[in-house]
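*Asks:* From the sequence below, what's the structure:
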Amino acid sequence: MTKKILLVGLAIILFSGVAIATALLLFPYRPNQPPRTDDAGSTQQGIQAVVNANNKFAFDLYSELDKS
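*Replies:* Down below sits the predicted model:
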């Protein structure tokens, strides 16, 4: 019974590996075709809000890391 469970588990892992490898070979990453973005709705205030939030996060993170 234990050997049967082991073989079934091994077969599932092997099948999953082959499926993943096949998917990666059939649909490779193409760095020459980056995703297209649409920033037509962005505003200077929105960009500044993202920058400020990123800076606050970075300073908070570094201050927490400095404590340890």
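*Asks:* can we go C-alpha only for contacts and neighbour counts from here?
*Replies:* Fine.
*Asks:* Same question for stretch 49-58: list its buried residues.
*Replies:* Residues of stretch 49-58 classed as buried: none (neighbour count, 16 or more other CA atoms under 10 Å).
*Asks:* Name the next helix or strand downstream of the helix or strand where residue 24 lies, please.
*Replies:* Using DSSP states H and E, residue 24 sits within helix 2-26. Beyond helix 2-26 on the C-terminal side, the first helix or strand identified by DSSP H and E is helix 44-67.
*Asks:* Here is the second sequence; please produce its structure so I can put it next to the first one:
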Amino acid sequence: MVTILKLHFKDSLGKDRYIKIAKPKKGLDKETVQKAMQLMVSAHLMQSEGADMLAIPLGAKYVTTTEESVYSDKD
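*Replies:* Reported below is the predicted structural model:
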């Protein structure tokens, strides 16, 4: 199983934007994640054509997936 932390933002144009964190620390609480997301917004980390890609933090969730190989030349 693979677990990621998926961060959800709105950009300054109103579009949904997501950042996926590989191998996140488990058990992060709401306050910790909100603070980190707000720091990302305040730092203007991502911009495109004058628009902030991370303008409003909306939420975060852990997503766990299971992979099952059907075919691979490497087997």
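*Asks:* TM between them?
*Replies:* The TM-score (TM-score structural alignment, normalised by the length of the first structure) is 0.28; 25 aligned residues with a CA RMSD of 2.9 Å.
*Asks:* List the contacts of the helix holding residue 24 of the first structure.
*Replies:* Outside helix 2-26 of the first structure, not one residue touches it by CA atoms under 8 Å, 6 or more residues apart in numbering.
*Asks:* Go through it and flag the buried ones.
*Replies:* Within helix 2-26 of the first structure, no residue counts as buried by 16+ other CA under 10 Å.
*Asks:* Show me how far it is from its chain's centre.
*Replies:* Relative to its chain's centre, helix 2-26 of the first structure lies at 23 Å (CA atoms, centre = their mean, to the nearest Å).
*Asks:* Residue 22 of the second structure contacts residue 62, correct?
*Replies:* No. Using CA atoms under 8 Å, residue 22 of the second structure makes no contact with residue 62, being 10.3 Å away.
*Asks:* joint contacts of those two?
*Replies:* Counting by CA under 8 Å, 6+ apart, the common neighbours of residue 22 of the second structure and residue 62 are 3, 4, 5.
*Asks:* Most neighbours among those residues, which one is it?
*Replies:* Neighbour tally across these (other CA atoms under 10 Å): the maximum, 20 neighbours, falls on residue 5.
*Asks:* Could I get the full set of strands for the second structure?
*Replies:* Ranges of strands in the second structure, per DSSP state E, are 2-10, 16-22, 47-48, 51-52, 56-65.
*Asks:* Looking at the ones you listed, which one is packed in the most?
*Replies:* strand 2-10 (a mean of 18; mean count of other CA atoms under 10 Å).
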